[in-house]
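**Student:** Following is a predicted model, sequence given first.
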Amino acid sequence: MKSDRPQLAAMQQILREGDVIYIYKLDRLGRSLKHLLEMTSDFEKRGIGLVSINDHIDITTAQGRFIFNIFASLAEFEET
């Protein structure tokens, strides 16, 4: 698994509060569920939104955060 992602690191450095990241699918952002959860938690703390177009998830809304957490819990359950 390739963990060196210079473009992702560069994007994370320039993000500001109020920015919204649009991605095609959640699995294109995180290399693992743990990595994805860490990044989305960091985005939320920094006031940065995330919208996954294909997954129909928008963590800038309460409903989107709820759905994201359900999907994350199901994925974690599948790993055990």
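**Tutor:** Good, I have the coordinates.

**Student:** going forward, measure contacts between C-alpha atoms and count neighbours the same way
**Tutor:** Fine.

**Student:** Might you calculate how far the longest helix anywhere in the chain sits from the centre of the chain?
**Tutor:** Criterion DSSP state H: the longest helix present in the chain is helix 62-79. Centroid displacement of helix 62-79 relative to its chain, using Cα atoms, centre = their mean, to the nearest Å, is 11 Å.

**Student:** Quick one: list the elements packing against it.
**Tutor:** helix 33-46, strand 57-58 (3 or more Cα pairs under 8 Å, 6 or more residues apart in numbering; DSSP states H and E).

**Student:** ok, Phe43 - how many residues close by?
**Tutor:** Using other Cα atoms under 10 Å, Phe43 has 21 neighbouring residues.

**Student:** still on that earlier bit, show me which positions of the longest helix of the chain end up buried.
**Tutor:** Across helix 62-79, burial judged by 16 or more other Cα atoms under 10 Å covers Gly64, Arg65, Ile67, Phe68, Ala72.

**Student:** before we move on, what about stretch 19-27?
**Tutor:** Within stretch 19-27, the residues that qualify as buried are Val20, Leu26, counting by 16+ other Cα under 10 Å.

**Student:** One more to weigh against that first structure:
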Amino acid sequence: MNQRIGYASVSTDDQHLHLQRSALKQVGCGLIYEEAASGKTATRPELEQCRKVLRAGDTLVVWRLDRLGRSLPDLVQIVADLEQQGVYFESLTEKIETGSEAGKLTFHVFAALAEFERSLIRERTQAGLAAARARGRAGGRRPKLDEQQVREIKVLLRDPGIHVADVARRYGVSRTTLYKHVGVIAPRL
């Protein structure tokens, strides 16, 4: 038997699930998974549990699109995964549902816009990196040690009485950074 399963989430503890819960019950969701998780949090155990319960022919219902995905690309990926399982998706506020051809079309327009947005971001990033290279700026993090410091450290480490950890502390870097920049083969504490 096909079920309508709800998923409700809030991003902070001072927000409440009452409105979402009520709306989901009103449209016939017998089972509702509820979660309070930050939008930045990658792990959402209730959503994962909800997705495990869904079977082909079921419908996952949310109050609003932003309750399901942390970003538009994330939302598109979740709905695509559901579609592969034969699970439908419905968002009450935006009146989007993937159970009909018109609903699928609407959602795929959103997906196309998300892909377009990713392409624009990628293009801008590449253009910015090319412009920086043209100005003589290499990308990436600046080295922790300059050439003069590397020469000084090499001289210091020739003395077997000097410990790598002491030199690292003196220059404000880790031992690993010293090994990387100076090429110390046998680590000495």
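**Tutor:** Looks like it came in fine. If you're wondering where the values come from, they're calculated on a predicted model, not measured in any experiment.

**Student:** sorry, back to before: deepest of the helices and strands packed on helix 62-79 of structure 1, which one?
**Tutor:** Ranked by mean neighbour count, the helices and strands packed on helix 62-79 of structure 1 are led by strand 57-58 with a mean of 20 (mean count of other Cα atoms under 10 Å).

**Student:** That one packs against which elements?
**Tutor:** strand 49-52, helix 62-79.

**Student:** quick one, strands of structure 2?
**Tutor:** 4-10, 31-36, 59-62, 88-91, 96-97 (DSSP state E).

**Student:** tell me the angle of the second one relative to strand 4-10?
**Tutor:** Using axes from the mean of the first three to the mean of the last three Cα atoms, to 10 degrees, one finds that strand 31-36 of structure 2 and strand 4-10 are set 10 degrees apart in direction.

**Student:** residues in structure 1 matched by strand 31-36 of structure 2, start to end?
**Tutor:** Strand 31-36 of structure 2 corresponds to no residues in structure 1, going by TM-score structural alignment.

**Student:** what number of residues lie near Glu17 of structure 1?
**Tutor:** Count around Glu17 of structure 1 with other Cα under 10 Å applied: 12.

**Student:** counterpart of it in structure 2?
**Tutor:** Using TM-score structural alignment, the equivalent of Glu17 of structure 1 in structure 2 is Ala56.

**Student:** Look up the closest residue to that match, ignoring the ones flanking it.
**Tutor:** In space, and not counting its chain neighbours, Ala56 of structure 2 is closest to Gly86: 4.3 Å by Cα to Cα, 6 or more residues apart in numbering.

**Student:** show me the residues around that neighbour that make contact.
**Tutor:** Arg55, Ala56, Gly57, Asp58 (Cα atoms under 8 Å, 6 or more residues apart in numbering).

**Student:** The first one is in contact with Val87, isn't it?
**Tutor:** Yes. When contacts are counted by Cα atoms under 8 Å, Arg55 of structure 2 is listed as touching Val87 (6.4 Å).

**Student:** of the two, who's got more company?
**Tutor:** Each of Arg55 of structure 2 and Val87 has its neighbours counted (other Cα under 10 Å); Val87 has more, 22 against 17.

**Student:** Looking for the alignment partner of Glu152 of structure 2 in structure 1.
**Tutor:** By TM-score structural alignment, Glu152 of structure 2 lines up with nothing at all.

**Student:** Against Val164 of structure 2, how distant is Glu152 of structure 2?
**Tutor:** 13 Å (Cα to Cα, to the nearest Å).
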